[in-house]
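**Student:** here is my input; please provide its structure:
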Amino acid sequence: MAAGTVAELARALREDLAFFTECVRRYTAAGFGTPDTSEQRSWRNSWPPLLAALERAGLGGLRLYLEYGTPGAARRIDALLLGRRPDGVLVMVLVELKQWGSAVPVSAGMVRRSDGEVVVHPVAQVASYRAFFTDWRPADAPTLEIRARVVLHNASQEDVRALGPSSAGNGPVPVLGREDLQTDGEVLAGLLGCADLSPAGGELVRSFEGIEWTPSAGLQQRIAQSLFGKPSFALVGSQQHAYVEVRDRVAALAADPGGPGTVITIQGGPGSGKTLIAIRLLAHLQHAYPGATPRLATPSGTLRAHLLDATAAHPGGKELFPSAHTLDSAAGRARVVILDEAQRLAHDRHSPAATLERLIARVPIVVVFLDERQVIRPGEGFTVEDIRRIAHRHGRRHRAHELRESFRCRGSKAYTDWVDALLYGTPAPWSGPEGYELDTAPDPFSLQQWIDTSTRNGILARTAAGFCWPWDRAVRKNGILKPEVRIEHRDPATGTNRLWQAAWNAATRVTTPDGVVTAPPSRLWASHRGGHQQIGCVYTAQGLEYQHAGVIIGDDLTWEDDRWVAHPERSHDHTLKDLPPEEYLRYALNTYRVLLTRGADATRIYHVDAPSQQMLNRLVGRRTAVAGSPPVRHPR
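**Tutor:** Sure, this is the predicted structure:
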């Protein structure tokens, strides 16, 4: 964002009143968004002590980059120093700046700051940057040595020692505190990792700034394996046809870069393999056509969080999955953009996310994966026909594919067909197939017991519900979430009412005072330890799957007079609750379709409305249930 010699930037910082204003402008222009007041405050607090230390160490001639952005603006390095070793080799020194006074480790790679917030250990953070540059360094780049430092300019030596071991990844990462920065000369230069460096000449600086950072050949294959454990995932039927179509279009683009662009829509229902195909395409295109700079983007923050979490061991993966806020910047270099869960795209042209219209206008090949029946909010969602019209408006060819297979629910398209009939057509009795377990739960207690038992047996099991209870994201001081999902159930055996209650998925990671994680952050609720103890919603479940799915249908959707009736006034989703019932109905049906199709091996349903539950009981063959009774097994 800001670049120059240390001396030049230090002088600008001292003398130029417009320096920070210009930094804000460049930050926004680089695709990072608009820096908030806390971000700008951190610049004003951290840059002066760093620059003062660098000048005192006699390093004024080294090249310095502040807020250095990686490709696609996926991450920013607080400071990057560039110098030359005596043998002429370029050296990058990556610096992570923190204003903290103190922090203590609470788990592997995590620390608790003095304000109680649990965050990534700064050593792990800067080590991930080092790993990025290692993994993304192209073969034709100049030889580079990469060093890393953490600077806690407000921390005492005791605070620094409290952080624990300072090694991660490829060797130690020194952590410097306030007293370290108060030394000077060669000693300070050594602490900063620059004692043997001299200024790089203009030619070396230009060679560094001209590097096109791209993933190494094996990164994509490792990402695919990390995500799914299926590096040789076999494509079948319509999946193979869609894959070959994209592959051939990119080959044609490589042969004729000036040819007309193409937009390819690939529509598929739950479990049709959309995300797996997207990953497979990304791996192939990056390996076969690295010049295409392919990117896989999604407007679903939950899905992106899982992509990044699955590739955490390979930090270079982050640039391949741009966020909604950085997609515009990433698309500026990409020749191919793959959009997964595209039904979550907003129509708002002024959104910080790059809309489909802008992508199609700028990128030669756009591949769009979507499911029209997974639109869950007003202002979101494109149909295949919408995309065709946009493509033609921009002179792009349009090709459409439909994925007919299902690989979730034990490969049972019969189950997804049953769900579609239940919600959009004429509900039919469940009649198979063998191997997939569908049942209703007589009460929320037995549903939770099933989830808990599954989890103890090593099965990934989760319960998700309609947004029919408040969620204020509050956490008690002892690390226990507020049990806001509350259901009063009348026990038919005793005639008494029993209160069942549970917490929604946590907004952020929740830990006890001694550092034990009691709840993962909401975007990782579906896969991380402890998630089975919270209730998920459509926003944390969409795009994902788990083995056993518990589903709580709220009273915003009830079965009355042989049809589904919507009750938006019973919703706590602020984006939906004020809609008229006939409009709300569409989003409610789509929401429960998502929740009902997450289970790979089994689904169990509980409806809070007794008549609606009785209808579901009849469809799956269950008699009127008694609380606590064992699940009924039906012959197939």
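**Student:** going by C-alpha atoms from here, please, whenever you check contacts or count neighbours.
**Tutor:** Fine.
**Student:** name the surrounding residues that touch stretch 619-629.
**Tutor:** Stretch 619-629 is touched from outside by 427-431, 438-440, 442-443, 445-446, 491-493, 614, 617, 632, 634, with contacts defined as CA atoms under 8 Å, 6 or more residues apart in numbering.
**Student:** can you flag which of these belong to helices?
**Tutor:** 445-446, 614, 617 (DSSP state H).
**Student:** circling back: mind listing which of the contacts of stretch 619-629 are in strands?
**Tutor:** With strands defined by DSSP state E, the entries of those inside them are 438-440.
**Student:** in JSON lines: these, plus distance to E203 and neighbour count.
**Tutor:** Listed next are those as JSON lines, based on distance: CA to CA, whole Å; neighbours: other CA atoms under 10 Å:
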{"residue": "L438", "distance to E203": "67", "neighbour count": "23"}
{"residue": "D439", "distance to E203": "69", "neighbour count": "23"}
{"residue": "T440", "distance to E203": "70", "neighbour count": "25"}
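**Student:** let's have these in TSV, adding distance to H532.
**Tutor:** Below are those laid out as TSV (distance: CA to CA, whole Å):
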residue	distance to H532
L438	19
D439	19
T440	18
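**Student:** and for comparison, fold this next one:
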Amino acid sequence: MIVYSGTKREFLDDVRSNVIADKVETEVLRRLNRNSPRNEKMSWENSLQYMSQVLWDEDIPASAGVAIEYNLPMTNRRVDFILTGKDKDRQDTAVIIELKQWQNVEKTNKDAIVKTRFQHGVKETNHPSYQAWSYGALIQDYNETVRQESILLQPCAYLHNMDFGHVINDPFYDAHTSRAPVFIKQDAIRLANFLKKYVRYGDSDNILYRIEHGVIKPSKNLADALASMLDGNPEFLMIDDQKLVYETALNLAHKAQTGQKQTLIVNGGPGTGKSVVAINLLVEMTNRELLVQYVSKNAAPREVFKKKLIGSKKKTHIDQMFKGSGAYTEVEQNQFDALIVDEAHRLNEKSGLYGNLGENQIKEIISGSKLSIFFIDEFQRVTLQDIGTNDSIKSWADELSSTVTEVNLSSQFRCNGSDGYLAWVDNVLQVRPTANTTLDDIDYEVRVFDDPNVMRMVIKEKNRLANKARMVAGYCWDWKSKKDKSDMDIVIPEFDFEAQWNLTDDGSLWLIAENSVDQIGCIHTCQGLELDYVGVILGDDFVVRDGIAVTDARNRSSNDRSIRGFKTMLKRDKELAQSLTDEIIKNTYRTLMTRGQKGCFIYSTDKETLDYFKASAICSTKQEIKSISSPFDGLALNIVSIEEANPYVTHVPIFDIQAAAGGFSDSQMADCNEWVELPDYIRVSEGMFVAQVVGESMNRRIPNGAWCLFKLNPGGSRNGKVVLVQHRSIEDPDHGGSFTVKLYQSVKNFEHDEQVNVKVILKPDTLSFGYSNIELSDDSEELMVIGEFLSVVS
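**Tutor:** As a prediction, this is how the structure comes out:
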């Protein structure tokens, strides 16, 4: 998504009119649903003035494209400025420009890390060349349109307030400045020359449009990529604070080898990449011949990772890399070079099956390693036995003479990169108040269901795509099927709903096991792992009364060991017991509701609570799977009736082009009986519709039979865009109908000093032979441009 886009000429006009910052601020509010702080608006006013001065160079074409604040795919990060056009070889090019207000920087001994002054003091941060390059690499990685259509991405950085560039261009950073040159205040002409090298001609082929509406490939899953990572392949590009944490950890590992014991605390919420950084550190430290292990209290991530590595590594090697948190009760002091503790909030005091070994897991890990790294989110402590807190880690580090460094992860990679969704979860569960009281304009799929059977059907439908959709629940039902495999555990009689907890046969591998979608998981089998879609059943341990969240641990199953000792504690200190279990219950549902990369579906056993979630979510609750039949065979998306759809929020109408009579119209769109649910990465808007494109005439962009998303009645210039058109006298070479999808070109001449359309050329875009242009005289009564192609959706 691009916040602001236009041509160079339009951008310069907006800057000269002193409206550019206002326009960007307005679009941030409209598109991102957030207000811009004063310092952010001031940075736009300042930086964009400097960019306009660079772009005044007449050799930079007026028709070059300008984009401001482009949202990186699948993250919450944005590119400051993009200039698009064609280079001397007429190759489509986008120059990514990272803009900085910095005046001074300090060199560090960490790769791609510098120090500079921010609002609250001097801090370490990414070198702007690395930041610009990593953003470009991320676009290249996720945006299939950029890759398939060979759009060249060229990063650079412009520090327009900096007078001296010797530090930012220090040879230590050559690896990054060579890929993304950095320009300072005196380099405005050099920057203009650099831009002219890559943007010699204007953006005549809608490069910005193609980048913004490009096909985004699915997010990677850490478990799936693990084997490749351990072979040294960079599967996950680390950006911003991830890179800073990674380099900080490697620097501390070096310090720890000299004799000074080190402890690193990494704070990060769900989806901030804690496990990705942890695994990258495991790989790099192993390559540096350090004795290092990955540690987790929860068995599920360890066992899933081990399962994924079978066949690529020896079992003994795998077992040595991944350990439980209770494995260090008898290790010698500083036996390991580094211990990397993921989900450190789950650490316990005692170890062993009966909790009778060791003294304290935090103490034993710090004692046993020269460098101990704790990845932690205190809001994911989910049992009364969890002792992992920042304070407890710092206390033990101080006692064991280990120097503490504390850093934060904030870049969001789960939940479609939506900070808004995570804030909504905290607000709706009343973990903490946030401004996100509804899901308005949040780009993440959330549905609240009246019927758990319907939610189960939707989860199964989603699971067919990649075996990455599961249902989970709060531990409010006894595990009867553990003893009797024919018995049902989770029973909701009023809906005739029955299900079993995850089978003992699957154990910690439930989340990736084949056919395990039929069972329901709990916090212990999914924490530390991720899915594409998660369906969450809230039990009676969390209900809402008159808008207030009320938790009651007594409504949890007696089999639930996470609140073991609660009743005894209740007798000794009722207030403390209720406070601790309230935190545990809310944290449990917070963790469950943030397992999905693409979407979260919700059902509550309590009617008032269900109504509360529906009001907060503002989304349809009567979704159901409908059998797909002709003429929509082959469409891997949910189709529902208009009564069941959430029009232009999650659903758009779907048409059979060849059956469409009399063209398309707003009224026809509104009366359409069949509506389709769009994938979660698409921001739905009025006028969108889905139709099938048949044939090979556009196979460079659109495969034969693909279902595509269009925008009705597109305004502005159509030149260079792919459009759906209807004309009485044409016959599409693939299906013979009067509708066709082609590249649109308008040929214009000057008559009496006015530019007039002469003819329209509809061009194929194909790797196949036998397709020719369709040329039509410009006759508005005959030719109807129905819609503009946005993307392939199935």
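**Student:** closest to Y415 of structure 1 among the ones in helices among the contacts of stretch 619-629 of structure 1?
**Tutor:** Relative to Y415 of structure 1, the closest of these is N617; by CA to CA it sits at 16.0 Å.
**Student:** how much space between the counterpart of that closest one in structure 2 and N287 of structure 2?
**Tutor:** Matched by TM-score structural alignment, N617 of structure 1 corresponds to K614 in structure 2. As defined by CA to CA, to the nearest Å, K614 of structure 2 lies at a distance of 50 Å from N287 of structure 2.
**Student:** could you do N646 of structure 2 as well?
**Tutor:** 51 Å.
**Student:** next: T740 of structure 2.
**Tutor:** If you go by CA to CA, the gap between T740 of structure 2 and N287 of structure 2 works out to 56 Å.
**Student:** buried subset of the contacts of stretch 619-629 of structure 1, written for ChimeraX?
**Tutor:** Per 16 or more other CA atoms under 10 Å, the buried members of these correspond to this ChimeraX selection:
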select :427,430,431,438,439,440,442,443,445,446,491,614,617
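**Student:** wait, what's in contact with the closest residue to R561 of structure 2 other than its chain neighbours?
**Tutor:** Closest residue in space to R561 of structure 2, ignoring its immediate chain neighbours: T383 at 7.8 Å, by CA to CA, 6 or more residues apart in numbering. Residues near T383 of structure 2 by CA under 8 Å, 6+ apart: 346, 561-563, 584.
**Student:** change it to 10 Å
**Tutor:** 345-346, 348, 560-564, 580-581, 583-585, 587-588 (CA atoms under 10 Å, 6 or more residues apart in numbering).
**Student:** between those, which sits nearest K468 of structure 2?
**Tutor:** Once CA to CA is applied, the member of these that ends up nearest K468 of structure 2 is T588, at 20.3 Å.
**Student:** what does that closest one align to in structure 1?
**Tutor:** In structure 1, T588 of structure 2 lands on T591 (TM-score structural alignment).
**Student:** ok, now how distant is that match from Y539 of structure 1?
**Tutor:** 9 Å.
**Student:** what's the residue nearest to R561 of structure 2 aligned with over in structure 1?
**Tutor:** Using TM-score structural alignment, T383 of structure 2 pairs with R377 in structure 1.
**Student:** helix, strand, or coil at that match?
**Tutor:** coil (DSSP: H, G, I helix; E, B strand; the rest coil).
**Student:** which of T740 and N287 of structure 2 has more neighbours?
**Tutor:** Counted by other CA atoms under 10 Å, T740 of structure 2 and N287 do not tie: T740 has more neighbours, with 26 against 13.
**Student:** element containing that one?
**Tutor:** strand 739-751 (DSSP states H and E).
**Student:** same check on A242 of structure 1?
**Tutor:** helix 237-255.
**Student:** now swap in T588 of structure 2 and tell me
**Tutor:** Going by DSSP H and E, T588 of structure 2 is in helix 574-592.
**Student:** buried sites along that helix?
**Tutor:** 577-578, 580-592.
**Student:** for S616 of structure 2, see how far away Y589 of structure 2 is.
**Tutor:** Taking CA to CA, one finds Y589 of structure 2 at 16 Å from S616 of structure 2.
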